[in-house]
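A.B. asks: generate coordinates for the sequence data below:
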Amino acid sequence: MERKLIAASSQVTTTLEGDLFLSGGCTRPWAFIGDFNVVHGNHEKRDDLTPNPISCWDILNWINNNNLVHVHSSGAQFTWMNKRKGAQRIEMKLDQAISNTDYLDAWDSINCRTLARVQSDHEPLLTLQNSDSE
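C.D. replies: Predicted coordinates for the structure are as follows:
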């Protein structure tokens, strides 16, 4: 069953979706993979402006409070760009995979990587899981 959640901002949506999911007592391996539309700090953004500290704090607090982890990804450092050139160009790492530790423990190998951007301003993520017992 697909569930849609609408909120005033994408950061609120992400937090609400996560809180609803986590409050449901899900004890199985899982991961959120996609556009979080927020960076965790300056290291995930390339331009002259500092990211909104409240947004950074919100996502980091949500990750820490729920004992979540980042699934390591390879490929492009930044997954979104505003398609401008020169000094007006902004690049950020908005697309990520965040999971519970059970997800990491459930697989012998997990490979999350960016794919080439085609028409979107985002680079898609591909996540492959492998278990030696399969």
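A.B. asks: make it CA atoms for all contacts and neighbour counts henceforth
C.D. replies: Noted.
A.B. asks: please name the nearest non-neighbouring residue to L68.
C.D. replies: Distances taken as C-alpha to C-alpha, 6 or more residues apart in numbering place N100 nearest to L68, at 4.8 Å, with adjacent residues excluded.
A.B. asks: actually N67, not the one I typed
C.D. replies: N100 (6.9 Å).
A.B. asks: quick one, what contacts the residue nearest to L68?
C.D. replies: 29-31, 67-69 (C-alpha atoms under 8 Å, 6 or more residues apart in numbering).
A.B. asks: name the helix or strand for the spatially most central residue of the chain, please.
C.D. replies: By C-alpha atoms, centre = their mean, the chain has its centre lying nearest to Q96, at 2.6 Å. Element membership for Q96 (DSSP states H and E) is strand 95-99.
A.B. asks: show me which residues of that strand are buried.
C.D. replies: Buried residues in strand 95-99, counted by 16 or more other C-alpha atoms under 10 Å: 95-99.
A.B. asks: same deal with stretch 11-30?
C.D. replies: In stretch 11-30, the ones that count as buried by 16+ other C-alpha under 10 Å are 11-18.
A.B. asks: tabulate the contacts of N100 (CSV), appending secondary structure.
C.D. replies: Below are those laid out as CSV (DSSP: H, G, I helix; E, B strand; the rest coil):
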residue, secondary structure
P29, coil
W30, coil
A31, strand
N67, coil
L68, coil
V69, strand
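A.B. asks: between those residues, which is closest to R46?
C.D. replies: Checking these against R46 by C-alpha to C-alpha gives V69 as the nearest, at 23.3 Å.
A.B. asks: any idea how far the closest one is from D48?
C.D. replies: The spacing between V69 and D48, counted by C-alpha to C-alpha, to the nearest Å, is 28 Å.
A.B. asks: kindly report the same for I6.
C.D. replies: 31 Å.
A.B. asks: from the chain's centroid, how far away is stretch 108-121?
C.D. replies: 12 Å (C-alpha atoms, centre = their mean, to the nearest Å).
A.B. asks: would you do the same for the sequence below? I want to compare the two.
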Amino acid sequence: MKSVNCKKLRQKCGFNKELYVDPCGKSRGLAVWWLDSIDIEVLYKSKNIIHVLMESEGLTVPKLVSFVYGPPKEGDRRVVWDVLRRLATGIMVPWLALGDFNDLLSQSEKEGGNPRALRKILNFQSLLSDCSLIDLEFKGSKYTWCNKRGGALVRERIDRALGNIEFRNEFEHAVVFHVDLVGLDHHALVVDCCHSEDKAPRTFKFEANWVQHVDFLKVVDSGWREVAVSNVNSLLDLIQRLDVCRKRLMEWSRREFPNFRKLLISCAEN
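C.D. replies: Okay, here's the model as predicted:
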């Protein structure tokens, strides 16, 4: 996708600022979008790496972030890994490197197909060692890519986020989430630098038995109409309406489908 088309998508997603490296043919394009609350200074950019200095007054962010796309061919990856090694020289601040590395750290990160050549695994392990980078903890699917070929299915963990010691010390609770995107062959990576299990919101789950209730459609319709249409950002309107519907359904469910186990315990205690 050319940067001119990315701009339209960026606006719909609500980001204010952008940086692009246009693709060569149909691959290797890179895009970075960010909000006004973050300041970014580009230190290095190529068709495979965007390396930036990041600062924010209102948010706690890593000092350095590298957005990486590892070339599919081993020889090309070696060249890009050497660039990362040079960028890593002398870094003494929190550094986060993430993206599609197209490489594995062990055979256990692949399912199906031929085993990954040992030299490739050792080369990638060597990169992490030379750059003092650590594979960050993740939640979600074990694999981040799938060839979607049915009987010849291959799955691999080639997308990842890495951090140096300084990053781990400052963001000790950082967690990477592998988010499944319907229709795509890669999972998205969401890096929560300050993750807290205690503060994690309860996951919304749609209950199939709701639709049998006489008031279900009324609750959805009421929540949908609660948000005024802006006619400026249709995607934002949709997100806000879905969020309100979610809240109204949860409130309604607590009234119409109470937790009978808790009620029984409460009655027994009284």
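A.B. asks: still on that earlier bit, now the contacts of N100 of the first structure in TSV, with distance to M1 of the first structure?
C.D. replies: Output for the contacts of N100 of the first structure, formatted as TSV (distance: C-alpha to C-alpha, whole Å):
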residue	distance to M1 of the first structure
P29	18
W30	16
A31	17
N67	26
L68	24
V69	25
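A.B. asks: tell me which of the residues you listed you also see in the second structure.
C.D. replies: With both residues aligned by TM-score structural alignment, their matches' C-alpha atoms under 8 Å, the contacts of the contacts of N100 of the first structure that the second structure also has are 29-31, 67-69.
A.B. asks: from the residues you listed, which is closest to E123 of the first structure?
C.D. replies: Closest to E123 of the first structure out of those is A31 (18.3 Å), distances taken as C-alpha to C-alpha.
A.B. asks: now check the second structure for the residue matching the closest one.
C.D. replies: Aligned by TM-score structural alignment, A31 of the first structure pairs with L96 of the second structure.
A.B. asks: surely its match touches V65?
C.D. replies: Yes - using C-alpha atoms under 8 Å, L96 of the second structure is in contact with V65, at 4.7 Å.
A.B. asks: okay, the two: which has more neighbours?
C.D. replies: L96 (25 against 21; other C-alpha atoms under 10 Å).
A.B. asks: list the contacts of that one.
C.D. replies: Contacts of L96 of the second structure (C-alpha under 8 Å, 6+ apart): 62, 64-66, 161-164, 167.
A.B. asks: swap in L53 of the second structure?
C.D. replies: Taking C-alpha under 8 Å, 6+ apart, one finds 40-43, 63-65 in contact with L53 of the second structure.
A.B. asks: out of the residues you listed, which are inside strands?
C.D. replies: Among those, the members falling in strands (DSSP state E) are 40-43, 64-65.
A.B. asks: tabulate these (CSV), appending distance to L189 of the second structure.
C.D. replies: Shown next, in CSV, are those (distance: C-alpha to C-alpha, whole Å):
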residue, distance to L189 of the second structure
I40, 20
E41, 22
V42, 22
L43, 23
L64, 18
V65, 14
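A.B. asks: can you tell me what G150 of the second structure aligns to in the first structure?
C.D. replies: G150 of the second structure maps onto K85 in the first structure, by TM-score structural alignment.
A.B. asks: whatever residue of the second structure lines up with I59 of the first structure and F171 of the second structure, how far apart?
C.D. replies: When the second structure is aligned by TM-score structural alignment, the residue opposite I59 of the first structure is F124. F124 of the second structure is 24 Å from F171 of the second structure, where distance means C-alpha to C-alpha.
A.B. asks: and V69 and D48 of the first structure? Which one has more around it.
C.D. replies: V69 (16 against 11).
A.B. asks: is it correct that A106 of the first structure is in contact with P29?
C.D. replies: Yes - with contacts counted by C-alpha under 8 Å, A106 of the first structure reaches P29, the gap being 6.8 Å.
A.B. asks: how much space between the match of G150 of the second structure and E91 of the first structure?
C.D. replies: Taking C-alpha to C-alpha, one finds K85 of the first structure at 11 Å from E91 of the first structure.
A.B. asks: same question for T15 of the first structure.
C.D. replies: 23 Å.
A.B. asks: same check, this time on Q129 of the first structure
C.D. replies: From Q129 of the first structure to E91 of the first structure the distance is 28 Å (C-alpha to C-alpha).
A.B. asks: cool, and I110 of the first structure?
C.D. replies: Taking C-alpha to C-alpha, one finds I110 of the first structure at 26 Å from E91 of the first structure.
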